[in-house]
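1. dropping a prediction and its sequence here:
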Amino acid sequence: MPSLASNESTEIWLIRHGETAWSRSGRHTSRTDIPLTPAGEASAHALRERLKGIQFGGVLTSPSLRALDTCRLAGFAWQARIEPNLSEWNYGIYEGKRTAEIQSETPGWSVWTAPIPDGESLDQVAARANQVIETATGIGGRVALFAHAHILRILATCWIGNVPSLAQNLILSTGSISVLGYERSTRAITRWNCV
């Protein structure tokens, strides 16, 4: 388990990208660069008003088009730095498939417990999440992360020092904002899935 060294001035804002056709239909989307739908663009643009007046010491974004466009429409492209470790979980051979479709071939399959051929393990994704946490705490203050559901859910569990598989119990909607911070000196999830 990683060190939970404290920089209590750090507040990490997790911002999930807007809707895509694949997120709407429940298809696993990692490296396929799917654009935002018109509804996704609208929710990303609405983030601009929701984040108005909030100053970030750093803004990091996944390199995917859907995250970059969400960051741009929210008004933070000028400040953003691409962070490859914010890329979504690499689903390997399951890219573009729905869970029910995979389970029809492999009963009981779950992204959280099954091997991902040609992709990443949960532990590999958690290692990337911990690297992002180190980067964010190094920046200090309020830091925004524009990324994806699974990587952000795993990052939240890593932040609180829990096992990454706990992330399966955290729902994260498109266009949502969540915040990681401190309750006194203890790392905490201070807001979750605000839409």
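-> All right, it came through fine.
2. please count neighbours and contacts with C-alpha atoms only from this point.
-> Fine.
3. which parts of the chain are strands?
-> Ranges of strands in the chain, per DSSP state E, are 11-16, 58-61, 80-82, 142-147, 177-183, 186-194.
4. dump those to CSV, plus mean neighbour count and distance to residue 67.
-> Compiled in CSV, the strands of the chain are given as follows (neighbours: other C-alpha atoms under 10 Å; distance: least, C-alpha to C-alpha, whole Å):
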stretch, mean neighbour count, distance to residue 67
strand 11-16, 26, 8
strand 58-61, 24, 6
strand 80-82, 17, 10
strand 142-147, 26, 5
strand 177-183, 20, 13
strand 186-194, 16, 17
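5. which of those sits closest to residue 159?
-> For residue 159, the closest of the strands of the chain is strand 186-194, at 6.7 Å, according to C-alpha to C-alpha.
6. now the closest one, how far from the centre of its chain.
-> The chain centre lies 14 Å from the centre of strand 186-194; the measure is C-alpha atoms, centre = their mean, to the nearest Å.
7. tell me the contacts of the most centrally placed residue in the chain?
-> Among the residues of the chain, the one closest to the centroid is residue 152, at 2.6 Å (C-alpha atoms, centre = their mean). For residue 152, the contacting residues are 14, 16, 129, taking C-alpha atoms under 8 Å, 6 or more residues apart in numbering as the criterion.
8. one more structure, for comparison:
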Amino acid sequence: MIRIILLRHGETTWNIEGRYQGQEDTPLSERGWDQGRKAALALKDVPIDRAISSPLSRSYETCRLAADFHHLPVMKDERLTEISHGLWEGIHADEIEARYPEEFRLWHTRPDLVQMPEGENLEDVRKRAREAFDEYAKTYDGETVLVAAHDAVNKAIICDLLGLDMSHFWQIKQDNACINVLECDKGTWRLVTLNSTAHLGYLVSGIEQKGL
């Protein structure tokens, strides 16, 4: 059996501003660094065998804070990179809604039907994330693996491992620096913990971010 501790990165400056960041390499905010340190402390005494992260710095640094307690290097996996929002990246949610009203409406109602202009769709994200997780399950059987990724990546892989298609994307919430736990035993995945934020000092954040 493999156990994956799946993190979302801490808050970024663009999360605060409501900009769509996608694959832009945006930095953690001051609060994001604090969230990352709190997640790391929560995992300090949990046995972890290896650490893997998206190459984007907001996830990598969140992962590194936890990995350092276990004296582990952080491996980078391109398949964990956030969804490419294409022409939406760097733009405020309100401005996207004004420029692309139909696509924006669909993104919040039927995200499975949206192809980001000059970017990806959720099926692209699902395929690469699932390939990564299936590889981890095969290669690291018997281990506990820390994985740090992004909002859309986490939602897509959690849906997929539970047998849900991407139309259920918005039914999964991922707060900044949340902790999820997934296990795979003999090819069967199960969700053990979802969007835990107790280590951040609250059970429910109440935060609804405008941009991913």
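-> Done, it's in. In this text, all values refer to a predicted model and were calculated from it rather than measured experimentally.
9. and the longest helix seen in the first structure, what other elements does it pack with?
-> Assignment by DSSP state H gives helix 122-139 as the longest helix of the first structure. Packing contacts for helix 122-139 of the first structure, counted by 3 or more C-alpha pairs under 8 Å, 6 or more residues apart in numbering; DSSP states H and E, involve helix 149-159.
10. which bit of the second structure covers the helix it packs on?
-> Across the second structure, the stretch matching helix 149-159 of the first structure (TM-score structural alignment) is residues 151-161.
11. report the mean deviation for that stretch after fitting onto the first structure.
-> Superposing on the first structure places stretch 151-161 of the second structure at an average distance of 0.8 Å from its equivalents, by mean C-alpha distance after the TM-score superposition for the first structure.
12. redo the strands of the first structure as JSON lines? Include distance to residue 71 of the first structure.
-> Below are the strands of the first structure laid out as JSON lines (distance: least, C-alpha to C-alpha, whole Å):
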{"stretch": "strand 11-16", "distance to residue 71 of the first structure": "9"}
{"stretch": "strand 58-61", "distance to residue 71 of the first structure": "7"}
{"stretch": "strand 80-82", "distance to residue 71 of the first structure": "8"}
{"stretch": "strand 142-147", "distance to residue 71 of the first structure": "6"}
{"stretch": "strand 177-183", "distance to residue 71 of the first structure": "12"}
{"stretch": "strand 186-194", "distance to residue 71 of the first structure": "17"}
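13. need the counterpart of residue 23 of the second structure in the first structure.
-> Residue-level alignment of residue 23 of the second structure against the first structure, with TM-score structural alignment as criterion, gives residue 31.
14. ignore the last one, residue 137 of the second structure
-> Matched across to the first structure, residue 137 of the second structure falls on residue 137, judged by TM-score structural alignment.
15. what of residue 176 of the second structure?
-> Checking with TM-score structural alignment, residue 176 of the second structure has residue 174 as its match.
16. apart from its chain neighbours, what residue comes closest to its match?
-> Among residues not flanking residue 174 of the first structure along the chain, residue 18 sits closest, at 4.9 Å (C-alpha to C-alpha, 6 or more residues apart in numbering).
17. surely the one you found and residue 41 touch.
-> Yes. Look at residue 18 of the first structure against residue 41 with C-alpha atoms under 8 Å: they come within range, at 6.3 Å.
18. find residues that contact each of the two.
-> Taking C-alpha under 8 Å, 6+ apart as the contact rule, residue 18 of the first structure and residue 41 both touch residue 70.
19. what about these two, which has more around it?
-> residue 18 (32 against 22; other C-alpha atoms under 10 Å).
20. the more buried one maps to what in the second structure?
-> The equivalent of residue 18 of the first structure in the second structure is residue 10 (alignment by TM-score structural alignment).
21. and that match, what does it touch?
-> Applying C-alpha under 8 Å, 6+ apart to residue 10 of the second structure gives the contacts 28-29, 31-33, 35-36, 58-59, 62, 176-177.
22. identify the residues contacting residue 125 of the second structure.
-> Each residue near residue 125 of the second structure by C-alpha under 8 Å, 6+ apart is listed here: 82-83, 152-153, 156.
23. equivalent analysis for residue 87 of the first structure, please.
-> Contacts here follow C-alpha under 8 Å, 6+ apart; on that basis residue 87 of the first structure touches 30-31, 62-64, 147-148, 151.
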